[in-house]
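Asker: Show me how the following folds:
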Amino acid sequence: MNTVLPATLELHGVRLEPLGAHHADGLRAAAADGELWQLRVTSVPAPDEVDAYIYKAIGQRPTRLAFAVIDVASGALMGTTSYHDIVADIGRLEIGYTWYAKRWQRTHVNTTCKLLLMTHAFETLGAALVGLRTDNFNHASQAAIERLGAKKDGVLRHHAQRRDGTVRDTVMYSIAAGEWAEVKAHLRYKLAQHGMA
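Answerer: Predicted coordinates:
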């Protein structure tokens, strides 16, 4: 797999650009829309944690590349997503650390982001497999991942600590390079249903 370098990706009015310190105010506003840090099963930063969240993400390169998700028309920051657990030697990476302001949830934004990230991963980087993971109690996220066409690999029990100190089980999913053409067609179909040609 090619080296994962910072890149800007754009489609259907959504732009993914490398997350930086200049995105802090926009990220705070996005998190405040729905008070997302209050959700037990996500890792959304509270307003006073945003700067540390960004610096941690930047510091995790080259095994993580975080993106700001921008609405091209307004310039508003809608949320964030990342490539993470990048293992170039075996052509594996994951997509995660994904969250959106409440008003952008259940729109075309997540599907567009996944299409952008997976197209780049499989067709530019040459990934053999793209993984996704979520909390065992985050049923909405599991359903969203399954709607993408990812296959459930299994559950890692007692895997990671939540913000409240409890330990979660992690549900793992993946899409292999040989499955990408069908998943891509499915994502394009879903976007067409949202009026995105």
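
Asker: switch to C-alpha atoms for all contacts and neighbour counts from now on
Answerer: OK.

Asker: ok, how many other residues are close to N138?
Answerer: Counted with other Cα atoms under 10 Å, the neighbours of N138 add up to 15.

Asker: ranges for the helices of this protein?
Answerer: For the chain, the helices defined by DSSP state H occupy 24-32, 50-59, 109-119, 139-148, 180-193.

Asker: Do a quick rundown of the strands in the chain.
Answerer: For the chain, the strands defined by DSSP state E cover 9-11, 14-18, 64-71, 77-87, 92-100, 129-135, 151-161, 167-176.

Asker: what distance separates the fifth one from the centre of its chain?
Answerer: Put plainly, it is strand 92-100. 3 Å (Cα atoms, centre = their mean, to the nearest Å).

Asker: ok, back up a step: mind putting the helices of the chain into TSV with mean neighbour count and distance to G165?
Answerer: As requested, the helices of the chain are exported to TSV (neighbours: other Cα atoms under 10 Å; distance: least, Cα to Cα, whole Å):
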stretch	mean neighbour count	distance to G165
helix 24-32	21	21
helix 50-59	17	18
helix 109-119	21	28
helix 139-148	15	20
helix 180-193	15	36
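
Asker: Of those, which is nearest E17?
Answerer: Among the helices of the chain, helix 109-119 comes nearest to E17, with 11.2 Å by Cα to Cα.

Asker: Which elements pack onto the closest one?
Answerer: With contacts taken as 3 or more Cα pairs under 8 Å, 6 or more residues apart in numbering; DSSP states H and E, helix 109-119 sits against strand 9-11, strand 14-18, helix 180-193.

Asker: Please provide the structure for the following sequence as well, for comparison with the first:
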Amino acid sequence: MTPVKVAVEPVTLEFNGVRLEPLTLEHVDGLRAAAADGQLWNLRVTSVPEPHRTQAYVHTALETPNRVAFAVVDSSSGAVLGTTSYHDILPEIGRVEIGYTWYAKSVQRSHVNTSCKLLLLSHAFDTLGCAVVGFRTDNFNHASQAAIERLGAKKDGVIRHHFARRDGTVRDTVMYSIVRGEWHEIKTHLHYLLTRHAN
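Answerer: Down below sits the predicted model:
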């Protein structure tokens, strides 16, 4: 079967008190504050920017080819909670990846990540018609691996010596994916997780 060519454009998505809006330089101060909630730039296995590098981080996100970056915003207060992206977009085979994701410490392990993933996966599969959505993470980022696996994504494998960390070491990258045929069951599962979290 010939894959559907997808066209990923900036879009605003909203659900369950969380809004994803196209990332702009207007989000710099909000991202700086979100990163300061937990001093996330000190985490070795993430790419959260130091306060003085936040503007450059946003510039890079906006200028990277095949990437569409979002600010994660609290719908009621307008506070920036973090950021996430579609990246490594391959329109000709209907593949996107979801990554460059991080949140303020105070909203980690809340409804925010599941709500964001439900928004991004729904848009990818139901609106764009993607054939597959991928995820990748550092081999030592066990919390991220667990979160991806809770979504229902399948582990594709590990790419050895794949990407430079900020501290100069080189990580192995763990790759995951969800294919279109799995999406209906995973969507049901994510709604179930959010219902349990709300009770």
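
Asker: still on that earlier bit, can I get the helices of structure 1 in CSV including distance to V44 of structure 1?
Answerer: Shown next, in CSV, are the helices of structure 1 (distance: least, Cα to Cα, whole Å):
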stretch, distance to V44 of structure 1
helix 24-32, 7
helix 50-59, 9
helix 109-119, 16
helix 139-148, 14
helix 180-193, 26
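
Asker: and S174 of structure 1, which of those is closest to it?
Answerer: helix 139-148 (9.3 Å).

Asker: so that closest one corresponds to what in structure 2?
Answerer: Aligned by TM-score structural alignment, helix 139-148 of structure 1 falls on residues 142-151 of structure 2.

Asker: So H162 of structure 2 sits against R171, correct?
Answerer: Yes. Using Cα atoms under 8 Å, H162 of structure 2 is in contact with R171, at 5.9 Å.

Asker: Neighbour count: these two, which is higher?
Answerer: Shown here are H162 of structure 2 and R171; by other Cα under 10 Å, R171 has more neighbours (18 against 13).

Asker: pretty sure that one contacts N141?
Answerer: No. R171 of structure 2 lies out of contact with N141 (Cα under 8 Å); the separation is 10.1 Å.

Asker: Show me what stretch 135-143 of structure 2 is in contact with.
Answerer: 45-46, 97-99, 144-145, 148, 158, 171-177 (Cα atoms under 8 Å, 6 or more residues apart in numbering).

Asker: Out of those residues, which comes closest to D29 of structure 2?
Answerer: Ranked by distance to D29 of structure 2 (Cα to Cα), the contacts of stretch 135-143 of structure 2 are led by T46 at 19.5 Å.

Asker: Contact partners for that closest one?
Answerer: With contact set as Cα under 8 Å, 6+ apart, T46 of structure 2 has these partners: 138, 141.

Asker: how about it, what's its partner in structure 1?
Answerer: Counting by TM-score structural alignment, the partner of T46 of structure 2 is T42.

Asker: try A7 of structure 2
Answerer: If you follow A7 of structure 2 across to structure 1 using TM-score structural alignment, you land on T3.

Asker: And T60 of structure 2, by the same measure?
Answerer: Checking with TM-score structural alignment, T60 of structure 2 has K56 as its match.

Asker: How many residues are close by the closest residue to G126 of structure 1 other than its chain neighbours?
Answerer: Leaving aside its chain neighbours, G126 of structure 1 sits nearest to M1 (5.0 Å; criterion: Cα to Cα, 6 or more residues apart in numbering). For M1 of structure 1, the count of nearby residues is 17 (other Cα under 10 Å).

Asker: again, but for A198 of structure 2
Answerer: Residues near A198 of structure 2, counting by other Cα under 10 Å: 9.

Asker: Could you verify my assumption that S106 of structure 2 touches A36?
Answerer: No. Taking Cα under 8 Å as the definition, S106 of structure 2 is not a contact partner of A36, at 10.5 Å.

Asker: Just give me the match in structure 2 for A68 of structure 1.
Answerer: Using TM-score structural alignment, A68 of structure 1 pairs with A71 in structure 2.

Asker: Let me see the contact set for the closest residue to its match other than its chain neighbours.
Answerer: The shortest distance from A71 of structure 2 to any non-neighbouring residue, by Cα to Cα, 6+ apart, is to T83 (4.5 Å). Residues in contact with T83 of structure 2, defined by Cα under 8 Å, 6+ apart, are 23, 31, 69-72, 100-103.

Asker: Name the nearest of those relative to G134 of structure 2.
Answerer: Set against G134 of structure 2, the nearest of the contacts of T83 of structure 2 by Cα to Cα is Y100 (12.3 Å).

Asker: Tell me, how many residues neighbour the equivalent of A176 of structure 1 over in structure 2?
Answerer: The alignment partner of A176 of structure 1 in structure 2, by TM-score structural alignment, is V179. By the criterion of other Cα under 10 Å, V179 of structure 2 has 15 neighbours.
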